[in-house]
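Participant: Mind looking at a prediction? Sequence and model below.
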Amino acid sequence: MWTDDDIGRVLERLRRQGNDDGRFEAKSCTTDIGNSVWESVSAFANTSGGTLLLGISEKDGFRPVDGFDQNRIVSKLMEGMGDGNPQGARLTNPPEYEIARCEYDGRPFLVVDIHENPVEDKPCYVTAKGPKSGGYRRMDDKDIRLTATEVFEFENATLPSPADRGIVPEATTADLNDEAVERIITVHEGSKALRGTTSRAERMARLNMTDNSGRIRLAGLLAAGQYPQQYYPKLLIDVSVHPDIRKSDPDGPRFVDRVLCDGNMPEAIDQAVETVAKNLRSPTFVVGAGARTDTEIPKEVLREAIANAVIHREYDSRFTGESVAVDVYPDRVEVSNPGGLWGGVTLETIANGISRCRNTTLVQLMHRIPYSREGAVTVEGGGTGIPLIIREMASRALGAPKFEAGPDRFKVTLARYGVEYQRNRQWLENLQVGLDRYEQTIILLLRQRGAMTVGQLHASLRIDSDDIRRILTGLVDKELVQLVGGAYMLIDGGERPIGSEPSACVQVNGLSMAERELLEALSSSKTLSAREIVEMTGRGLPSVRKLLRGLIAAGLVTATAPPSSRNRRYRLASYARR
């Protein structure tokens, strides 16, 4: 809950900046709640949540208004939210909220925290206006009315889309590429998918390239069409190369290069990857007595990002006038597609490896289509794409991909590397130690950031914490990494000549790596709770408690309270040596 001091600092900050922002909205509402309050509640609930300051006047320098009736406004707010009197509710899908009564300069006002609604409860909107006129989202200090496509995406965010199974009225089997169709059928030969089929037409229907009457489905046209753009001119990948770090000024050169990658989607994806790669730098670095050339952003990362945009985009008729866009700037590559996150996926859970896709028929067709140059498949499927992008970018230690999700659009930004990639590769070569991809990734991150806990490495790489510990144990054994104060760091900043004595780490003999890790997190002068130790080590709470019991029994750790106490904390025993 907010305290007077905490919210006082917020008011002072708002006063300095001179306006509300994306997190806070001030409303005077002395004795009643106007429509604009409900619009802000809708906007916060549909975006990322926020805080209403009721009884605060923006015009008067973010100070409490005279005559503010706290009790009346609390009652009006609760009624409008539908608490106690559903008939008086002003909102459909009202959010969860908390109210704090605060004072500033001795005058009362209310602080109301509005929670973001879960995806299944969006959009929140003013009931009397309906979702298209009464739904809002927050952008900086403005409540922006939802567009028709944003409302559509909210309302269908958990429903599998029928769009890719839709029939393309004018298309015939002549619009399908025989080679592409045969390739799809071939990769399914011997599977249950084709069991009982005897003709090519039956197989195409079974695989959902057509329906049972032979009419062409959108997914079939996109996966195996001769030229889908005959019917859907904008269902392509638009690759634009810009001369500056922002989109070009109308008076300057608009593009360095621009290619509209068309044909069926496997062809378009392949063309887009090659077009982007052609416009990236290709540094050459020494490998032993030879040299090797690589692109700034690995092709497999570009392919995953572009393929994900194609298969996860929205294909409803409201969106078929929009292309997948790939914008190449001097410092980054942005891949964006129409359609927001689907199926309950959020930016926080996007890399958890769970596969959810609104276009199930298109995925079924495309995830096994091979592309000739690489000997792999166009779309891997199974939720592996985003984790692969994160790991491959992190392995260059030059910035994690940035994901941005709006109600009806999604974008991933990939940083370009320049000369830094070559320097990192040269540095790895100079270590003269054989390292696998994951070991390279972790020590490059440690080189970049100085020191990281297991939990921080897990958050950056999306690799299982136990796998990270196994990799770190190997790096400790190779005398490249040390554990200090609960975090891992390179020995002597990674510049130590190989074979020299490593710096001192945990010196307690007979303990496992897990036990030593906990000892390094603890101090004899400061106590920590079990949950704080969990955050520092990245281990699960049951595992931490079990390890602590063993260390207490060994006399290496002391507890401040009995096991049943909620206030139990831990410190390093004063005589324990690390």
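Facilitator: Thanks, I have it.
Participant: C-alpha from now on. contacts and neighbour counts both.
Facilitator: Will do.
Participant: where's Ala277, which helix or strand?
Facilitator: helix 265-278 (DSSP states H and E).
Participant: In that helix, which residues are buried?
Facilitator: 265-273, 275-277 (16 or more other Cα atoms under 10 Å).
Participant: got the residues you listed as TSV, with distance to Pro108 columns?
Facilitator: Below are the buried residues of helix 265-278 laid out as TSV (distance: Cα to Cα, whole Å):
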residue	distance to Pro108
Met265	60
Pro266	62
Glu267	64
Ala268	61
Ile269	59
Asp270	62
Gln271	63
Ala272	59
Val273	59
Thr275	61
Val276	58
Ala277	60
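Participant: Okay, one more to line up with it:
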Amino acid sequence: MEAQELAELIQGLRLRRTDTAQVEAKSAVRGLPKNLVHSLSAFSNTAGGTVILGIDEEAGFVPAEGFNANAIADALAEACSEKMVPPVRATISIEEFEGAPVVVAYVPELATSEKPCYIATVGKYAGSYFRGHDGDRLLKPYEIDRLEENKYQPAWDLEPVREAGLDDLDPDLVVKILERERTIHAEVFGKLSDEKAMKSLRMVVEDEGGKLRPTLAGLLAAGIYPQQFFPRLNVTFAAYTGTDRSSDSRGQRFVDTASFIGPIPTLVYETVQAVARNTRLGGVVKGAFRKDLPDYPPVAVREAITNALMHRDYSPQARGSQVQVDLFVDRLEITNPGGLYGAVTIESLGKYGISSTRNQHLSALLEVTPSRVAGRGFVADNRGTGYAEIIDELARELLPPPTPRDSLTSFSLTFLRRAMTEPERAAATFGGNKELIISYLREHYSATSRELAAAAGLSQNGVRKILNQLIEEGMVERMEALRSPKQRYRLVESIP
């Protein structure tokens, strides 16, 4: 390590007066600290880090008196190779700092397929650590199991649901899935009976008694009510009044809450609808045309929800956790159990050729499962392009990319809300422009809220608010029943 880099690391410790997530310093005057193996494990399992020995933390991160650099360097090298599984391939050197020798070791992060790194004498479940901002933390068994899954292909989606039978599958969905397979793979599925085709798709398997049971993948993709067997394999939605989960000054916490049930096609559809009904649909008018400006593009929301349900952790330990969708006044957060799987990292998300599928049979089924979302033929394309489509859709709407957050236990995407247009800002502040709406209705016998929104440059929600005011004032009247989807509005005849 260069002298300047070492000086900057130690200066950073002095400023913070403590170790950091990337640097661990110890005096090691009385020998190699016994708990240093915790840091070796933690750095290996997290993002790597640097160990500096011969620095006295209690004295303000100055060189430790009586430090034997050669002996400590040898002891550290032995600990890395003999006390850790797998061995830690640290780069160890003796450097000079403020006229005194110190031992510096850079511990690289292990490849995903090699984690966890643990202390040999206590074993994997008692000796695997993770590095946080405040030091080393013992990994929980669930986190260790998720790391272990990166070494092989999980098969939780193939697990038979022993309490379920064929009558728990939606016959309409099953027929459409089989029709799709027989269309695109006629040479294979055209020769198979329905039962054999369902077995081949891993929608069903035979139990020990020879009875057909839906697999978890089959139930999630085409079940009538999967939550009968797994109550928390659903989506919960909450729209909050502010920027956090606390109540506002009136004691109100939620604008809307819902718990969605059913197979994945239904979960995706109902979640997209919930986001849409609780957000603005603004617009800009260019000539005779209006361009809708949703707070969150429906295509991006759909892909994010689909990815969360398709790639979440379905291991037994995670089946008590749902996909959570939280809508705040400034952002949308979508969180699923289980972090990124396999070779995929936050840095590689959306990049061509880098894709890993935790639930490969569920993903394959969703590729041929009809979608309920308009404009989408099937639930998923299963080609590793979902995240790229999110980025592209946001870019088309001149919105920033989402912020991903990944841990061993969960993954989340955060979307920022679209900024208000000038007309929307005016409507929010002053109640909108009634004159534009009245002027349009004078020139047209009647109009829909969408047409009036285009004319006034407002969101449909903003226009409806003004229309309700005009109706109360007796200036405008509805032409259809209150909640009719064909609703039109016109001026009351007495209005000059």
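Facilitator: Here it is on my side, so go on. Predicted model only: the values in this text are computed from it and were never measured.
Participant: The stretch 401-550 of structure 1: strands as residue ranges?
Facilitator: 402-406, 409-415, 451-452, 481-484, 487-490 (DSSP state E, counting those that start in this stretch).
Participant: Make JSON lines out of those and add mean neighbour count.
Facilitator: Formatted as JSON lines, these follow (neighbours: other Cα atoms under 10 Å):
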{"stretch": "strand 402-406", "mean neighbour count": "15"}
{"stretch": "strand 409-415", "mean neighbour count": "20"}
{"stretch": "strand 451-452", "mean neighbour count": "21"}
{"stretch": "strand 481-484", "mean neighbour count": "24"}
{"stretch": "strand 487-490", "mean neighbour count": "22"}
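Participant: For Asp316 of structure 1, which of the ones you listed is the nearest?
Facilitator: strand 409-415 (13.4 Å; Cα to Cα).
Participant: Mean deviation, that closest one versus structure 2?
Facilitator: Taking mean Cα distance after the TM-score superposition for structure 1, the mean distance separating strand 409-415 of structure 1 from the aligned residues in structure 2 is 1.5 Å.
Participant: now that strand, how far from the centre of its chain.
Facilitator: In this view, strand 409-415 of structure 1 has its centroid 10 Å away from the chain centroid, taken as Cα atoms, centre = their mean, to the nearest Å.
Participant: tell me what that strand is packed against?
Facilitator: The contact analysis (3 or more Cα pairs under 8 Å, 6 or more residues apart in numbering; DSSP states H and E) places strand 409-415 of structure 1 against strand 332-338, strand 402-406.
Participant: if I look at Leu260 of structure 1, how far off is Gln70 of structure 1?
Facilitator: 59 Å (Cα to Cα, to the nearest Å).
Participant: tell me the centre residue of structure 2?
Facilitator: Ser412 (2.7 Å; Cα atoms, centre = their mean).
Participant: ok, the residue lying closest to that residue once chain neighbours are set aside - contacts?
Facilitator: Closest residue to Ser412 of structure 2 apart from its sequence neighbours, by Cα to Cα, 6 or more residues apart in numbering: Thr335 at 4.2 Å. Going by Cα atoms under 8 Å, 6 or more residues apart in numbering, Thr335 of structure 2 touches 308, 323-325, 410-413.
Participant: circling back: distance to Phe319 of structure 1 added to the helices and strands packed on strand 409-415 of structure 1, as CSV?
Facilitator: Shown next, in CSV, are these (distance: least, Cα to Cα, whole Å):
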stretch, distance to Phe319 of structure 1
strand 332-338, 7
strand 402-406, 15
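Participant: Out of those, the one nearest Ser57 of structure 1 is which?
Facilitator: Comparing these by Cα to Cα, strand 402-406 comes nearest, at 30.4 Å.
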